[in-house]
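**Q** Predicted model follows, preceded by the sequence.
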Amino acid sequence: MMLITDPFFYLAAIPAVLLTGISKGGFAGGLGVLAVPLMALAIPAPQAASIMLPILCLMDLVGSWSYHKHWDYSLLRRLMPGAVLGIATGWLLFRRMDGALLALMIGVLAILFALQRLAGYQPKGAKWLPDGFSGTLWSALSGFTSCLAHAGGPPIMVYLLPKQLDKTTLVANLTLFFALVNYIKLVPYAELGLLDARNLGTSLALAPLAPIGVYLGIWLHKRIDEKLFYTLSYLFLLVTGARLIWQALT
């Protein structure tokens, strides 16, 4: 089986996969943005994104089924058209973006998101937009950043957090939303040639960590202090984003 053999890659990839799974399973998936920046410290960002996609699809299967009793189909119908539009836009631009630019974008996004959350800022929502258009706008941005770097969490959270959904309802519907988004993304990633034998082999090697992370997240959902978990994770995300920006600029 072909796969990446660099030990440094796995030092970054193993915690990235576990944290992503824990976040998906227990904390609305906000830390999914962490995986590609961490892996991109060892490999090009587009390759990191392609390795994570099959792992995310596996996580989504586990997480979606675990929360299926809390799905809100009307919310999903409102969000998915914009998400598909964003994925299509990301597909068109993927070939035109070099690795350094993508790493820079991910780093900036990671830092802005981390600073926003560490500062305790809670988005108030775009009150000047009709709710339907607002949902389409933020879901499209989510689909776009998800296609490029699996970083769709921040935009969709800007839309959903002000709605003050029950914690379990929020996690359940974000898990289903990203399950649909990630399985749609398999089409452009395959067409772009990113799902090659080496990347898929590396995904397979990391795959056992996916359900472990998700089930840890589900277990922690009712037991850990969420504020502490996010504070430590966002600090780590902040450092990772700064490292990526330095790497891209130099």
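**A** Okay, I see it.

**Q** alpha carbons only for contacts and neighbour counts from here, please
**A** OK.

**Q** ok now do R78, which residues does it touch?
**A** Applying C-alpha atoms under 8 Å, 6 or more residues apart in numbering, we find R78 in contact with 132, 135-136.

**Q** and it, what element?
**A** Using DSSP states H and E, the element containing R78 is helix 73-94.

**Q** ok, now L102?
**A** Using DSSP H and E, the element containing L102 is helix 99-118.

**Q** just R223 next, same as before
**A** Taking DSSP H and E as the definition, R223 sits outside all helices and strands.

**Q** which ones are touching it?
**A** For R223, no contacting residues are found, by C-alpha under 8 Å, 6+ apart.

**Q** Check A12 too.
**A** Counting by C-alpha under 8 Å, 6+ apart, A12 touches 38-39, 41-42.

**Q** Next, it: secondary structure please.
**A** helix (DSSP: H, G, I helix; E, B strand; the rest coil).

**Q** Not counting sequence-adjacent ones, nearest residue to A110?
**A** Among residues not flanking A110 along the chain, G241 sits closest, at 5.3 Å (C-alpha to C-alpha, 6 or more residues apart in numbering).

**Q** Check the gap between that neighbour and L41 for me.
**A** Going from G241 to L41 by C-alpha to C-alpha, to the nearest Å gives 10 Å.

**Q** Same question for D98.
**A** If you measure D98 against L41 using C-alpha to C-alpha, the figure is 16 Å.

**Q** Comparing those two, which residue is more hemmed in?
**A** Shown here are D98 and L41; by other C-alpha atoms under 10 Å, L41 has more neighbours (19 against 12).

**Q** Please, which helix or strand holds the residue nearest to the more buried one when sequence neighbours are not counted?
**A** What sits nearest to L41 in space, not counting adjacent residues and going by C-alpha to C-alpha, 6+ apart, is L244, at 7.0 Å. Assigned by DSSP H and E, L244 belongs to helix 226-249.

**Q** A further structure is provided below for comparison with the first:
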Amino acid sequence: MLITDPFFYALAVPAFLLTGISKGGFASGAGNTGVPLMSIAIPAPDAAGIALPVLCAMDISAVRAWWGRWDRGVLLSLLPGAVIGMALGTLVFGTLSDRSVKLVIGMMTLAFLARSLLASGEAPARAPSRVKAFFSSSASGVTSFIAHAGGPPLAIYLFPLRLPRQTLAATTAVFFAFVNYAKLVPYGFLGVLSVQNLLTSLVLLPLAPLGIRIGVVLAQRMSDRIFYRVVHVLLFLTSLHLIWEGGLR
């Protein structure tokens, strides 16, 4: 019933800790490593199903940690697109094979890394745009549904706004709390919240508050640079493996 493969947990434990640290506000938007890494050991849809309950627990901790610091106007402009994106993600998710999902996850991860390398931190702040917010959050809803990888499309819109660091962390936390809890129902209908996956999620659940707490502490005391480098190298190697597994092997 429960996944017992040591190789799976060797990938899942550090992946969820890194994801929690990012959700806690340290290197916010660094990327969700959980599904890409777990997909090396198990089918990608199962990896997504195992990750969702843990991410929902992380969302509670993250929202509590940054309570009341979000930008209400920016957040409200993002939610309609997120709903549309999740609806599209539901349609796509049910039609893809495991190899196709791995290929999509690998390509999305590489696209995120390319955007991170090309992004300039020196550009002036942009004004909020409802149109850009809609398209960015729609793309985030799709990629979040398929692989819990909604961070990069959302970051493309949010980062140029140059929100204060705590405001960015809080707004991102509330957005993904909304998205992840909304995904529970369609994930149930798609069959990825199986008993085995839920039991495995339960084993990994203690990593949620631990990762968030570490992220909050690091966000207040350290530069993001080292964490970004570690996550980006990890995601790069993982994306190459998933692309090989999904389309080139």
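**A** That came in fine, so what should we check first? Fair warning: this is a prediction, and the values are worked out from it, not measured in the lab.

**Q** Give me the buried stretch members for stretch 82-99 of structure 2, please.
**A** Going by neighbour count (16 or more other C-alpha atoms under 10 Å), the buried part of stretch 82-99 of structure 2 is 82-90, 93, 98-99.

**Q** Setting aside sequence neighbours, what's the nearest residue to the residue most central in space within structure 1?
**A** The residue lying closest to the centre of structure 1 (C-alpha atoms, centre = their mean) is G32, at 3.3 Å. Excluding the flanking residues, the one nearest G32 of structure 1 by C-alpha to C-alpha, 6+ apart is T20, at 4.9 Å.

**Q** Check whether that neighbour really touches G29, as I assumed.
**A** Yes - between T20 of structure 1 and G29 there is a contact at 7.0 Å, judged by C-alpha atoms under 8 Å.

**Q** So these two - more neighbours on which side?
**A** Neighbours around T20 of structure 1 and G29, counted as other C-alpha under 10 Å, are more numerous at T20. The numbers are 28 against 24.

**Q** What's the first helix or strand after the helix or strand containing that one?
**A** Assigned by DSSP H and E, T20 of structure 1 belongs to helix 7-26. Note on helix 7-26 of structure 1: by DSSP H and E, the next helix or strand toward the C-terminus is helix 35-39.

**Q** The longest helix along structure 2 aligns to what range in structure 1?
**A** Counting by DSSP state H, the longest helix found in structure 2 is helix 165-190. Per the alignment by TM-score structural alignment, helix 165-190 of structure 2 matches residues 167-192 in structure 1.

**Q** which one of the contacts of R78 of structure 1 has the most neighbours?
**A** Counting neighbours by other C-alpha under 10 Å, G135 comes out on top of these with 24 neighbours.

**Q** In this structure it contacts Y159, no?
**A** Yes - using C-alpha under 8 Å, G135 of structure 1 is in contact with Y159, at 6.5 Å.

**Q** circling back: what's near enough to touch the residue nearest to A110 of structure 1?
**A** For G241 of structure 1, the contact set (C-alpha under 8 Å, 6+ apart) comprises 37, 106-111.

**Q** Filter these down to the ones also in contact in structure 2.
**A** Retained in structure 2 by both residues aligned by TM-score structural alignment, their matches' C-alpha atoms under 8 Å are the following of the contacts of G241 of structure 1: 37, 106-108, 110-111.

**Q** Quick one: these as TSV, columns for neighbour count too.
**A** Formatted as TSV, the kept ones among the contacts of G241 of structure 1 follow (neighbours: other C-alpha atoms under 10 Å):
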residue	neighbour count
P37	32
I106	27
G107	28
V108	17
A110	27
I111	21
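
**Q** In contact with S146 of structure 1: list those residues for me.
**A** Counted by C-alpha under 8 Å, 6+ apart, S146 of structure 1 has contacts 87, 152-153.

**Q** what do we get in structure 2 for the residue nearest to A110 of structure 1?
**A** Match for G241 of structure 1 (TM-score structural alignment): S239.

**Q** same check, this time on I218 of structure 1
**A** So, by TM-score structural alignment, I218 of structure 1 is matched to V216.

**Q** which ones are touching that match?
**A** For V216 of structure 2, the contact set (C-alpha under 8 Å, 6+ apart) comprises 21, 24-26, 65.

**Q** so which of those hold up in structure 1?
**A** For the contacts of V216 of structure 2, the subset whose aligned partners also touch in structure 1 (both residues aligned by TM-score structural alignment, their matches' C-alpha under 8 Å) is 21, 24-25.
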